[in-house]
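1. Need a 3D model of the sequence below.
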Amino acid sequence: MTEVLEDKRTATRFRILVEIADRQPAVSQGEIATAVGVTSQAVSEYIRDLVDEDFVEKEGRSRYRVTNEGVDWLLRTASDVRRFADHVTDDVLGGVHEDAAIATGDIEVGDVVTLSMKDGLLHATPGDRGPATGVATTDATAGEDVGVSGFEGVMDFDPGSVTLYQVPPARSGGSDAVDAQALADPCENAPVVLAEGVEAVVAVRKAGLEPQSTFAAGDIAAAAAQRGVRVVVVVTADEVGRVTDPLRDAGTSYEVADWP
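-> This next block holds a predicted model:
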């Protein structure tokens, strides 16, 4: 553990130095005392020690400034705290993080389960066949939700995909310019069909389908693809950027398909 978290005096000195850096040059010892939770006398003693160690420079009555040496110490200590926080988040809490899954069989608290992704949802199967496993934190029967923690391994699932089909804007023919059957074929085979733009919505409906969503298609497609789902997005040509920008921001690859 980093020194600033092991020693109370070091932790207090760190907090007081941070407060000075935040308030400099006009420093109210009373305000620092309130912020840190110590007495004004204690703050005065800490500041005197910081001045003696050349971490703080006194410029006048109630005027202080953190020196380069003080800044360096703050940066080193803050880095130590950050590394410790990362350790807690990734190594400690990562193992006790709890998530929900759909039980594929009867499960009791404490059972080891094998985790898999199906239709974009996490599933838990009794047994440790892996490659990704967890420990049940609740009881469940098949089809119910079950709490899972203690994750180990990496889930093996095929990545999803996003395919875009563009529909001309109304001024250029809109949905009338689209072959309904040519659009129906890829949409019927996709687990998720989204539409962005009025012309795109109408085109999907003319193909005999109803899109699962008619807004935020880019965000939804990115989330679905990350969970292994194949997505078709029908989008009005004028609205393409509203779909592709969220996909790029999420690091999700996509294809703009040519009409058959």
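
2. For the rest of this, base every contact and every neighbour count on C-alpha atoms.
-> Noted.

3. Distance check, Ala85 against Ala136.
-> 27 Å (C-alpha to C-alpha, to the nearest Å).

4. the more surrounded of these two?
-> Ranked by neighbour count (other C-alpha atoms under 10 Å), Ala85 and Ala136 place Ala136 first, with 26 against 14.

5. before we move on, what SS does Arg48 have?
-> Following DSSP: H, G, I helix; E, B strand; the rest coil, Arg48 is assigned to helix.

6. Here is the second sequence; please produce its structure so I can put it next to the first one:
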Amino acid sequence: MMKAFKKRGALTHFQILSEISKQDPHLKQKDLANTLGITIQAVSENIKTLIEEGYITSKDGRSPYKITQKGIEKVKKDAINLRRYSDSVLETMNHFKTVWPAIANEKLKEGEKVGVYMDDGVLYAGKVEASATGTVLKNASKYHDVPLGGLNGTIEMNVGEAIIITIPNIKDGGSRATDLELIKRVYENGTQHGSKIDRVATVGTVARSVAYQLDIPISIEFAAAQATANAARKGLNILALSVGEMTKAFVRELEEEKIKYNIIDGKK
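-> The predicted model follows:
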């Protein structure tokens, strides 16, 4: 998840570029050293590298430093990667919170000990046997949100799979050049292991048209690649209809989350 910062000094480069991007004309190497908690020599060496790589400009390697367009693009890209990593850490930390929200599968009363389980990507609580248990903190009716405390055990949750079917773009024939029977068969038969398809993702107008023609319900259509990976991580199996080069975004997200996937050519 932190691919952008795996190289030695990459995080320092990001911090230096971030400080320089604030456009303080009086920014000195000493200031950067104090802010980053490193030596002036280390700042100097990193700035030299950033100048050589075209991320900042400077006269004789001294201030004022100016960030280039290339540097701005690098900071934005690294900041997005850092935010994704932070979000994943926060999501993990949520497992340690003292109050959990769940959906009540029946009427529950405060103080009752209940089973907690995942179903169709949703956390439920009820008077059932489960590998995880919790205590109801407030009364809740069926299908209402219920706060739980004192969680014990492990919530069983299998990671789902993804099937990506690539569809020709409109220049290559669009839905007319798509093997609709193949897509229908995959949707009905499910994953390679025989598990049913829980959600369908579409990217592009042609993909939407294919789903309409086959009367396949669309569940995911915005930020589809990331949403597909998130859904699979919660145990759902996803069928993604992707037009042309858009498949690369799915592959990138699924591999980053270590989700099993299969790519099928949907062209006739």
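
7. care to give me the TM-score?
-> Superposed pair, TM-score by TM-score structural alignment, normalised by the length of the first structure: 0.59. Supporting alignment: 174 aligned residues with a C-alpha RMSD of 2.7 Å.

8. Do a quick rundown of the strands in the first structure.
-> Assigned by DSSP state E, the strands in the first structure fall at 56-60, 63-66, 99-103, 112-118, 121-126, 133-136, 145-152, 161-167, 192-196, 230-236, 255-256.

9. Tyr64 of the first structure pairs with which position in the second structure?
-> Using TM-score structural alignment, Tyr64 of the first structure lacks an equivalent in the second structure.

10. The stretch 151-260 of the first structure: helices as residue ranges?
-> 180-188, 198-206, 217-226, 240-249 (DSSP state H, counting those that start in this stretch).

11. between those, which one is nearest to Arg171 of the first structure?
-> helix 198-206 (10.3 Å; C-alpha to C-alpha).

12. The second structure: matching residues for that closest one?
-> Taking TM-score structural alignment, helix 198-206 of the first structure hits residues 205-213 over in the second structure.

13. got the contact list for the matching stretch?
-> For stretch 205-213 of the second structure, the surrounding residues in contact (C-alpha atoms under 8 Å, 6 or more residues apart in numbering) are 167, 169-170, 174-175, 180, 202, 217-218, 241-243.

14. Buried subset of these, written for PyMOL?
-> Only the buried members of those enter the following PyMOL selection, criterion being 16 or more other C-alpha atoms under 10 Å:
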select buried, resi 167+169+174+175+180+202+218+241+242+243
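
15. What residues in the second structure pair up with stretch 148-158 of the first structure?
-> So stretch 148-158 of the first structure is aligned with residues 148-158, judged by TM-score structural alignment.

16. Now do the matching stretch: distance from first to last residue.
-> 22 Å.

17. Outside of that stretch itself, list whatever touches it.
-> In contact with stretch 148-158 of the second structure (C-alpha under 8 Å, 6+ apart) are residues 98-102, 116-118, 130-137, 233-235.

18. Just the buried ones from the residues you listed, in PyMOL syntax?
-> Here is the PyMOL command that selects the buried residues among the contacts of stretch 148-158 of the second structure (16+ other C-alpha under 10 Å):
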select buried, resi 99+100+102+116+117+118+130+132+133+134+135+136+137+233+234+235
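
19. Pull out the buried residues from stretch 155-168 of the second structure.
-> 155, 159-168.

20. How about stretch 90-100 of the second structure?
-> Those would be 99-100, for stretch 90-100 of the second structure by 16+ other C-alpha under 10 Å.

21. Check stretch 105-123 of the second structure too.
-> Buried, per 16+ other C-alpha under 10 Å, within stretch 105-123 of the second structure: 105, 108-109, 112-118, 121, 123.

22. Kindly present these as a markdown table, with separate columns for distance to Asn46 of the second structure.
-> Output for those, formatted as a markdown table (distance: C-alpha to C-alpha, whole Å):
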| residue | distance to Asn46 of the second structure |
| --- | --- |
| Asn105 | 57 |
| Leu108 | 60 |
| Lys109 | 61 |
| Glu112 | 59 |
| Lys113 | 57 |
| Val114 | 56 |
| Gly115 | 54 |
| Val116 | 51 |
| Tyr117 | 50 |
| Met118 | 48 |
| Gly121 | 46 |
| Leu123 | 47 |
